[in-house]
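**Q** quick one, structure for this:
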Amino acid sequence: MNEIPRGTVQQQTFYEQVGGEPTFRRLVHRFYEGVAGDPLLRPMYPDADLGPAEERLVLFLIQYWGGPRTYSDNRGHPRLRMRHAPFTVDRAAHDAWLGHMREAVDELGLPPELEAQLWSYLTYAAATMINTAE
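**A** Predicted coordinates for the structure are as follows:
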């Protein structure tokens, strides 16, 4: 076991600060509850069961925010734009995605500074997925 020298400040990852895996599972589960009933987004998920998509997003977010690298171990590099290329992602899809994610983030009840950091990334990520002009 490695000893941490006295006076050393250990930094927690965002993943640890927000409560780890259970927080990301709650976030993504709530998000997919919204997607399940969304007439614009639901057709982008061809499988009858949204569970595998939910698990992929959980693992991706966990890894992105400093948790275990299970996503890359199982699926390789995220390549988000490439993986979303087969789908029409326009401004309406972007807005719908963010609407469901906003509800999910709000339900987490994170401290404001952590919520702002998470939301900043999610809005950035959503904008980069747009691949179809109006």
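**Q** contacts, neighbours, all on C-alpha from now
**A** OK.
**Q** pretty sure residue 72 is touching residue 78, no?
**A** Yes. In this structure, residue 72 is within contact of residue 78 by Cα atoms under 8 Å, at 6.8 Å.
**Q** what residues are shared contacts of the two?
**A** Counting by Cα atoms under 8 Å, 6 or more residues apart in numbering, the common neighbours of residue 72 and residue 78 are residue 60.
**Q** next helix or strand past the helix or strand containing residue 56?
**A** Residue 56 is part of helix 51-64, with elements assigned from DSSP states H and E. The C-terminal neighbour of helix 51-64 among helices and strands, as given by DSSP H and E, is helix 70-75.
**Q** now the second one, please; I'll put the structures next to each other:
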Amino acid sequence: MSLEDVNDRGEPAVSAFDLLGGEPKVRELVDRFYDLMELEPAWAELRALHPTTLEGSRDKLHWFLCGWLGGPQHYIERFGHPRLRARHLPFAIGIKERDQWMACMEQAMREVGMDPAFAERLKASFFNTADWMRNKGV
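**A** Modelled structure (predicted):
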């Protein structure tokens, strides 16, 4: 998700990556997301879909989000096209898992102090992507 290439005054638009605060803020968001996933029993099913250690997951989500938000394409440089749905097909992802992912990310966005209006915009984009990952009915 990138913002428009230019704003209404014809100036280069600022990317969501820059609005968030660049790589340090993306890393902070990702780390908080995975910390919460490990700590909160409410997200046990979501946590169970991940490897025993989350270091690789943390890095991959950080690299992916940097590019998805309009910053450096770290994920693509390492792995090629994200092919998100295909990469998630081995995991049973339904409404419950999607909603847990969203709730965990929403809490992480709040806890890292993201601007609420910006967080709402991201929430909508995150939801569309998370919903696309579903591969089971419930």
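**Q** and the helix holding residue 56 of the first structure, which stretch of the second structure?
**A** Helix 51-64 of the first structure lines up with residues 55-68 of the second structure when matched by TM-score structural alignment.
**Q** tell me roughly how far the matching stretch lies from the first structure on average.
**A** For stretch 55-68 of the second structure, the mean deviation from the first structure after alignment is 0.5 Å (mean Cα distance after the TM-score superposition for the first structure).
**Q** just checking, what packs against the helix holding residue 56 of the first structure?
**A** Counting contacts by 3 or more Cα pairs under 8 Å, 6 or more residues apart in numbering; DSSP states H and E, helix 51-64 of the first structure packs against helix 21-36, helix 70-75.
**Q** most tightly packed of these?
**A** Stretch with highest mean neighbour count among these: helix 21-36 (a mean of 19; mean count of other Cα atoms under 10 Å).
**Q** and that one, what does it pack against?
**A** helix 51-64, helix 91-108.
**Q** tell me who's in contact with the aligned partner of residue 35 of the second structure in the first structure.
**A** In the first structure, residue 35 of the second structure lines up with residue 33, judged by TM-score structural alignment. By Cα under 8 Å, 6+ apart, the contact set of residue 33 of the first structure is empty.
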